[in-house]
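Peer 1: return atomic coordinates for the entry below.
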Amino acid sequence: MGISLAWVAVETLPGELALARLSLSKTAKQCGYPFIGLVSHALPYNWFLLAASRCDHRIASPASMAAISLGCRAVACAVEEHVGFASCELWEDGKRSWSVAHDGSEDPENISFEGRVPQRFHALVASVEGEDSENFDGHFHMDIPLILAKELSGFRHDDINPAVDDTPFDVLHDEQGVRPWWRLWQ
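Peer 2: As a prediction, the model looks like this:
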């Protein structure tokens, strides 16, 4: 089946401010990982994570990333495992610095990028395993955006990480698009 996930990690921005910039609020609920819905979590090294159980969730949209990255850095990552899609973007002070994406539905060895990607990107592309490789200690094209996102923020959705896994996630409420039940037709 595979995971469908969008996540954003923002550096040095207090969690409450990150939530406010995206019109999100904490509920009184907590949950573990994997989760369903929208959650937040403090990460080590002064990063704050927002994650949604849909790879196309608005938290990783250009408008959201421009808002959340004002005055700081933010990483957006989207993963749709069942079709072999992964992407990563770095935003700084409201602007996208670079992006990397792999779309396995187009080609299993597809990798695209825009902007001034880190030198590490080129090293990862040069050392990628071939499609038919059985070396599971190596990395594949789909891993490249995920590796870059982890190297920036310290988070990768499919890693075992006690700092993240052993602490509950805060369940969030999305304030955008909320309408009273009697206005469902609008």
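
Peer 1: from here on, contacts and neighbour counts on C-alpha atoms
Peer 2: Will do.

Peer 1: from the chain's centre, how far out does stretch 166-176 sit?
Peer 2: 15 Å (C-alpha atoms, centre = their mean, to the nearest Å).

Peer 1: if we go by neighbour counts, what in that stretch is buried?
Peer 2: 168, 169, 170, 171, 172, 173 (16 or more other C-alpha atoms under 10 Å).

Peer 1: skipping adjacent residues, who's closest to residue 94 in space?
Peer 2: The shortest distance from residue 94 to any non-neighbouring residue, by C-alpha to C-alpha, 6 or more residues apart in numbering, is to residue 66 (4.0 Å).

Peer 1: residue 153 versus that neighbour, what's the distance?
Peer 2: 18 Å (C-alpha to C-alpha, to the nearest Å).

Peer 1: more neighbours: which of these two?
Peer 2: residue 153 (23 against 18; other C-alpha atoms under 10 Å).

Peer 1: mind listing the helices for the protein?
Peer 2: Using DSSP state H, the helices of the chain run over 15-21, 62-68, 119-126, 143-153, 162-165.

Peer 1: residue contacts, residue 146?
Peer 2: 77, 86, 87, 88, 156 (C-alpha atoms under 8 Å, 6 or more residues apart in numbering).

Peer 1: quick one: contacts for the residue nearest to residue 108 when sequence neighbours are not counted?
Peer 2: For residue 108, the nearest residue in space outside its immediate sequence neighbours is residue 131; the separation is 6.7 Å by C-alpha to C-alpha, 6+ apart. Taking C-alpha under 8 Å, 6+ apart, we find residue 131 in contact with 108, 109, 140.

Peer 1: most neighbours, which of those?
Peer 2: Of the contacts of residue 131, with other C-alpha under 10 Å as the count, residue 140 tops at 20 neighbours.

Peer 1: does that residue touch residue 130 like I think?
Peer 2: Yes - the criterion here is C-alpha atoms under 8 Å, and residue 140 meets it with residue 130 at 7.1 Å.

Peer 1: which residues in this protein form strands?
Peer 2: Under the criterion DSSP state E, the chain contains strands at 4-11, 24-31, 38-43, 47-52, 73-80, 85-92, 95-103, 112-115, 169-174.

Peer 1: to compare with the earlier structure, here is another sequence to fold:
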Amino acid sequence: MGFNMSWLFVDGIDEEVLYTMLDLVATDVRPDPYDLGTSRVPLAGSRLKSGWSAVFAKYSLVMDAMFGTSPPRVARLPSPSRCLACVVLEHAMISYAGFWQDGRPVWEVRHDGGDHLEATGDLPAEFAAIRDAGMTKQRAKKPGPWGVDHLFDVALDAAAGVTNYRHDHDVAPDFFTDLRTLVPAEGNVLTRLSQPPTWWQTAGSIEYE
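Peer 2: Okay, the predicted model is just below:
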């Protein structure tokens, strides 16, 4: 089945402030880090040793932080701050990374499967090397339905270049400093993307389940 999860990292802000700006509330439950983004732990957050504050979610829930309101919730983030959102949907071979700074979008990278790769904005200097490596591997892959989708990793590697985090890589035991489950504020029930972006139809579903 693979990974179907998303995460959002923000620096220059306390984690409790981040949760409030995203309309989330921390509980006293301490989840297993290996369950992040699953049905067992659909929503969690933590302060990280690196100084970032983070929210981890099942499926594409952090997309609502990017697109679910007008203006988007990430526009509430104070200056100076940096925000990196990442979505990985292996069932549809979709990967996405979007970077905001001081409440404004800076760049995004999106892969919708196959040979599709779209990158816009003021991309980081190392992005060209990440993209070229992925495209070289993609062109060299063996044809057929079981070939590896190397472009899928481009957005994830671009995000990791900023945060030094990938969902499928091991982290140090002290990576999380205060990992707790989160719930929507005021009893709101988040079950589907409220305002999916126009390209989201490639995912096949706007439901979180």
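
Peer 1: TM-score for this pair?
Peer 2: Superposed pair, TM-score by TM-score structural alignment, normalised by the length of structure 1: 0.82. Supporting alignment: 173 aligned residues with a C-alpha RMSD of 2.5 Å.

Peer 1: residue 43 of structure 1 is nearest to which of the helices of structure 1?
Peer 2: When the helices of structure 1 are ranked by proximity to residue 43 of structure 1, the top entry is helix 162-165, at 7.0 Å, counting by C-alpha to C-alpha.

Peer 1: mean per-residue distance, the closest one versus structure 2.
Peer 2: Aligned to structure 2 and superposed, helix 162-165 of structure 1 gives a mean residue distance of 4.7 Å (mean C-alpha distance after the TM-score superposition for structure 1).

Peer 1: buried residues in that helix, which are they?
Peer 2: Within helix 162-165 of structure 1, the residues scored as buried using 16+ other C-alpha under 10 Å are residue 164.

Peer 1: now for it, which elements pack on it?
Peer 2: If you count contacts as 3 or more C-alpha pairs under 8 Å, 6 or more residues apart in numbering; DSSP states H and E, helix 162-165 of structure 1 packs onto strand 38-43.

Peer 1: and the strand it packs on, how far out from the chain's middle?
Peer 2: 11 Å.

Peer 1: and residue 173 of structure 1? What does it align with in structure 2?
Peer 2: For residue 173 of structure 1, the aligned position in structure 2 is residue 183, judged by TM-score structural alignment.

Peer 1: residue 15 of structure 2 and residue 48 touch, don't they?
Peer 2: No - because the distance of 9.2 Å does not satisfy C-alpha under 8 Å, residue 15 of structure 2 is recorded as not touching residue 48.

Peer 1: so the two - more neighbours on which side?
Peer 2: Remark: of residue 15 of structure 2 and residue 48, residue 15 carries more neighbours, 23 against 18, as counted by other C-alpha under 10 Å.

Peer 1: quick one, what contacts the closest residue to the more buried one other than its chain neighbours?
Peer 2: Leaving aside its sequence neighbours, residue 15 of structure 2 sits nearest to residue 53 (C-alpha to C-alpha, 6+ apart; 5.1 Å). For residue 53 of structure 2, the contact set (C-alpha under 8 Å, 6+ apart) comprises 9, 10, 11, 13, 14, 15, 18, 45, 46, 47.

Peer 1: ok, the fifth one to residue 46 of structure 2 distance?
Peer 2: What it means is residue 14 of structure 2. Applying C-alpha to C-alpha to residue 14 of structure 2 and residue 46 of structure 2 gives a distance of 10 Å.

Peer 1: the more surrounded of these two?
Peer 2: Legend: neighbour count by other C-alpha under 10 Å for residue 14 of structure 2 and residue 46, higher for residue 46 (24 against 15).

Peer 1: for the aligned partner of that one in structure 1, give me its contacts.
Peer 2: When structure 1 is aligned by TM-score structural alignment, residue 46 of structure 2 is paired with residue 41. Counting by C-alpha under 8 Å, 6+ apart, residue 41 of structure 1 makes contact with 48, 49, 50, 164, 168, 169, 170.

Peer 1: what about structure 2, which of those residues hold up?
Peer 2: Among these, the contacts conserved in structure 2 (both residues aligned by TM-score structural alignment, their matches' C-alpha atoms under 8 Å) are 48, 49, 50, 168, 169, 170.

Peer 1: in CSV, list the residues you listed along with distance to residue 73 of structure 1.
Peer 2: Output for these, formatted as CSV (distance: C-alpha to C-alpha, whole Å):
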residue, distance to residue 73 of structure 1
48, 11
49, 12
50, 14
168, 24
169, 22
170, 22
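
Peer 1: closest to residue 177 of structure 1 out of those residues?
Peer 2: Checking those against residue 177 of structure 1 with C-alpha to C-alpha, the nearest one is residue 50 at 18.1 Å.

Peer 1: so who does the closest one touch?
Peer 2: Counting by C-alpha under 8 Å, 6+ apart, residue 50 of structure 1 touches 7, 8, 9, 38, 39, 40, 41, 59.

Peer 1: now with 10 Å?
Peer 2: By C-alpha atoms under 10 Å, 6 or more residues apart in numbering, the residues touching residue 50 of structure 1 are 6-10, 15, 18-19, 24, 38-42, 59-60, 76, 169-172.

Peer 1: lovely, talk soon.
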